[in-house]
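**Q** can't give you the sequence, but here's the structure:
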């Protein structure tokens, strides 16, 4: 059974300023989750932290992406850390940060073998940079990880693609816009919108993914959880709010199937902004739900 190691990547490099002159607060998420007892509930054997480079709100002229050079440097350092943990047969429980933290992990996965990615998010994060209104890599994370977009970010260490496009499952999007959705519809990734997830049934959708992992004989899969996949009423403290979203019953059911799979090699939590939850009420509920389901279903116990 794998030891759980909490890994803190307190980065906001992939987001635009929350308001002029103010950095996004999501880089304080690991400390915020600590304050609300996630670390205590998960009870990891180790906690590792890698601080991010200095934030800038300037667009890189070459890639049209915010903080592009800093992201390259940070992703390489992240990959080294995650690679070491995977080599030691440990389970990285990663706390972001914004969704761009995926890049470092995806690089490490490519270095280790052929992995799947279950991208649970209220957005696809799969689009060309030309469609981005902000230039934030967080909104491009899934496409960059699968080899799309500027090579500076999609081909770090010459490892493009980090995740094969056909091994990406993007689930939970509710940004219903044809131009946006067609990017992933026209790819070889599997796209399951929030509507489709409910239509298929959560158990069926999870089993389809897990069966595919087995049939392709993948080395494993990584779980990306952007908290904005949750219903806006129970998780409003995110940078891009959208009506609807998963209830905790739906979220917990889906995670229960993924957590108990022996093919799950690690996970990451992104986007919850402490600045938008001053009393901690939404964070506390999230921590309680996530940690309870993880402890119950991950290898039946947490080390």
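**A** Done, it's in. For clarity, every value in this text was computed on a predicted model and none was experimentally measured.

**Q** hey, let's count contacts and neighbours off CA atoms from now on
**A** Noted.

**Q** Could I get the contacting residues of the residue nearest the centre of the chain?
**A** Against the mean C-alpha coordinate of the chain, by C-alpha atoms, centre = their mean, the closest residue is residue 224 at 3.2 Å. Neighbouring residues of residue 224 by C-alpha atoms under 8 Å, 6 or more residues apart in numbering: 102, 117-121, 267-270.

**Q** What count of nearby residues applies to residue 288?
**A** 14 (other C-alpha atoms under 10 Å).

**Q** follow-up on the earlier one: now list the buried members of the contacts of residue 224.
**A** Buried by 16 or more other C-alpha atoms under 10 Å: 102, 117-121, 267-270, out of those.

**Q** Mind picking the two most distant members of the contacts of residue 224?
**A** Maximum pairwise distance among these (C-alpha to C-alpha): 15.0 Å, between 117 and 270.

**Q** separation between residue 128 and residue 140?
**A** 7 Å (C-alpha to C-alpha, to the nearest Å).

**Q** ok, the two, which is more surrounded?
**A** residue 140 (25 against 16).

**Q** Now do the contacts for that one.
**A** Counting by C-alpha under 8 Å, 6+ apart, residue 140 has contacts 100, 125-129, 132.

**Q** got the residue ranges for the helices in the stretch 101-250 of the chain?
**A** 102-112, 141-145, 151-154, 178-185, 194-200, 202-215, 248-259 (DSSP state H, counting those that start in this stretch).

**Q** Return the most buried member of those helices.
**A** Comparing the helices of the stretch 101-250 of the chain by mean neighbour count (mean count of other C-alpha atoms under 10 Å), helix 141-145 comes out on top with a mean of 28.

**Q** wait, residue 167 sits on residue 187?
**A** No. Counting by C-alpha atoms under 8 Å, residue 167 stays clear of residue 187, with 11.2 Å between them.

**Q** who's more crowded, the two?
**A** residue 167 (22 against 12).

**Q** Quick check: the residue lying closest to that one once chain neighbours are set aside vs residue 190, distance?
**A** Among residues not flanking residue 167 along the chain, residue 116 sits closest, at 4.7 Å (C-alpha to C-alpha, 6 or more residues apart in numbering). Distance of residue 116 to residue 190, computed by C-alpha to C-alpha: 11 Å.

**Q** Give me the buried entries from the contacts of residue 140.
**A** If we count by 16+ other C-alpha under 10 Å, the contacts of residue 140 have these buried: 100, 125-129, 132.

**Q** Check it against this one:
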């Protein structure tokens, strides 16, 4: 059974412009309004409530070196959201976290550290593998979440409560980056699988899903979807749209193949501020309602 957890965080993103805040915090309610929650709940899903983040602060002028934007609030939110995810799992349900920005991958990782050999399938238009070892511009965890999840970031976010790395690098499959992703080569050398969107489309979604599950499987895996994996022709309402992404039909096929075997899933980086008439939210609700409808139905989860 799916349990929907709303996580309206924007803490991991840079300000879109001076004096403003990112709009991803509005995504859960925009998708609710677009019919996603009703669609899933009519098929038996439960509403597991909301985990609210702390206040977004543009701390670029005051943040000390070696710290990410909104660090304290982000860590506090990660711990609380991990607790909610853990409660859902303890009830034998499949958590579906609707974000929010993709810094909430930290929460999923924390929640799964007591799940033996849990892997990660990371669907994203970017590798999100920026970290202090390859960049002097680390600040926004939404572009650094995958590196943090495998332990390659400052300990404050990569080792919360001494529980990192949250996923073993060899058990992580990334699908969807573009060919010019600046961290592709390093991610490819560290993770179990890195497959650009172009290659995934050439191979087909069934073969792509099989390859990802083979790397991340075992005790089940977390499924993280950043919706900028879609080409901006269909989904421009994201922080960093890049051409060369999947079509809606591709994404539905990929999710449909992966979701049944997933322990849980998170959906991130849709920005309703960039979708004033709501039609992109409706499209995304259709994609998610179809692709994730059998989330967790065939998953195997082992505890310590």
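**A** Received it, and whenever you're ready, just let me know what you need. These numbers were taken from a predicted model, which means no experiment stands behind them.

**Q** What value does the TM-score take for this pair?
**A** Overlay of the two chains. TM-score (TM-score structural alignment, normalised by the length of the first structure): 0.91; 292 aligned residues with a C-alpha RMSD of 1.8 Å.

**Q** residue in the second structure matching the residue nearest to residue 167 of the first structure?
**A** For residue 116 of the first structure, the aligned residue in the second structure is residue 119 (criterion: TM-score structural alignment).

**Q** so its match makes contact with residue 171?
**A** Yes. Shown here, residue 119 of the second structure and residue 171 form a contact pair, counting by C-alpha under 8 Å, at 4.8 Å.

**Q** Common neighbours of those two, please.
**A** Shared contacts of residue 119 of the second structure and residue 171, counting by C-alpha under 8 Å, 6+ apart, come down to 215-217.

**Q** Overlap of the contact sets of residue 116 and residue 190 of the first structure?
**A** 167-169.

**Q** Strands - which of the residues you listed land there?
**A** 168-169 (DSSP state E).

**Q** Would you mind measuring from the match of residue 116 of the first structure to residue 125 of the second structure?
**A** Residue 119 of the second structure is 19 Å from residue 125 of the second structure, by C-alpha to C-alpha.

**Q** Next: residue 186 of the second structure.
**A** Distance from residue 186 of the second structure to residue 125 of the second structure, by C-alpha to C-alpha: 16 Å.

**Q** got it, and residue 253 of the second structure?
**A** For residue 253 of the second structure relative to residue 125 of the second structure (C-alpha to C-alpha), the value is 17 Å.

**Q** Could you do residue 191 of the second structure as well?
**A** 16 Å.

**Q** cool, residue 96 of the second structure as well?
**A** Residue 96 of the second structure is 20 Å from residue 125 of the second structure, by C-alpha to C-alpha.

**Q** can you check residue 74 of the second structure too?
**A** From residue 74 of the second structure to residue 125 of the second structure the distance is 23 Å (C-alpha to C-alpha).

**Q** So residue 177 of the second structure sits against residue 197, correct?
**A** Yes. Judged on C-alpha under 8 Å, residue 177 of the second structure makes contact with residue 197 at a distance of 5.7 Å.

**Q** Do a quick rundown of the strands in the stretch 51-200 of the second structure.
**A** In the stretch 51-200 of the second structure, the strands defined using DSSP state E, counting those that start in this stretch lie at 94-99, 119-123, 172-175, 193-195.

**Q** Quick one: map residue 271 of the first structure onto the second structure.
**A** Match for residue 271 of the first structure (TM-score structural alignment): residue 269.

**Q** meant to ask about residue 280 of the first structure
**A** Per TM-score structural alignment, residue 280 of the first structure is aligned with residue 278.

**Q** With residue 29 of the first structure instead?
**A** In the second structure, residue 29 of the first structure lands on residue 27 (TM-score structural alignment).

**Q** Contacts only, for its match.
**A** By C-alpha under 8 Å, 6+ apart, residue 27 of the second structure lies in contact with 8, 98-100, 269-272.

**Q** Can you lay out these as CSV showing distance to residue 87 of the second structure?
**A** Listed next are the contacts of residue 27 of the second structure as CSV, based on distance: C-alpha to C-alpha, whole Å:
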residue, distance to residue 87 of the second structure
8, 19
98, 16
99, 18
100, 20
269, 24
270, 26
271, 28
272, 29
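
**Q** Taking those together, which two end up most distant?
**A** Among the contacts of residue 27 of the second structure, 98 and 272 lie farthest apart (C-alpha to C-alpha), at 13.3 Å.

**Q** whereabouts in the second structure does the helix of greatest length in the first structure align?
**A** When the first structure is parsed with DSSP state H, its longest helix is helix 68-87. Aligned using TM-score structural alignment, helix 68-87 of the first structure spans residues 71-90 in the second structure.

**Q** quick one: contacts of the matching stretch?
**A** So stretch 71-90 of the second structure is contacted by 3, 5, 7, 11-12, 48, 51-55, 94-95, 103-104, 106-112, 157, 160 (C-alpha under 8 Å, 6+ apart).

**Q** one more time with 7 Å
**A** 3, 11, 51, 53-54, 94-95, 104, 106-108, 110-111, 157 (C-alpha atoms under 7 Å, 6 or more residues apart in numbering).

**Q** and what of stretch 119-133 of the first structure?
**A** 135, 139-143, 149, 169-175, 180, 183-184, 223-226, 228-229.

**Q** can you check stretch 170-185 of the second structure too?
**A** Stretch 170-185 of the second structure has contacts (C-alpha under 7 Å, 6+ apart) with 119-127, 129-130, 191-197, 212, 215-216, 229, 244-245.

**Q** Buried ones in the helix or strand hosting residue 31 of the first structure, by neighbour count?
**A** Secondary structure assigned from DSSP states H and E places residue 31 of the first structure in helix 29-35. Buried residues in helix 29-35 of the first structure, defined by neighbour count with 16+ other C-alpha under 10 Å: 29-33.

**Q** I appreciate the help and will end here.
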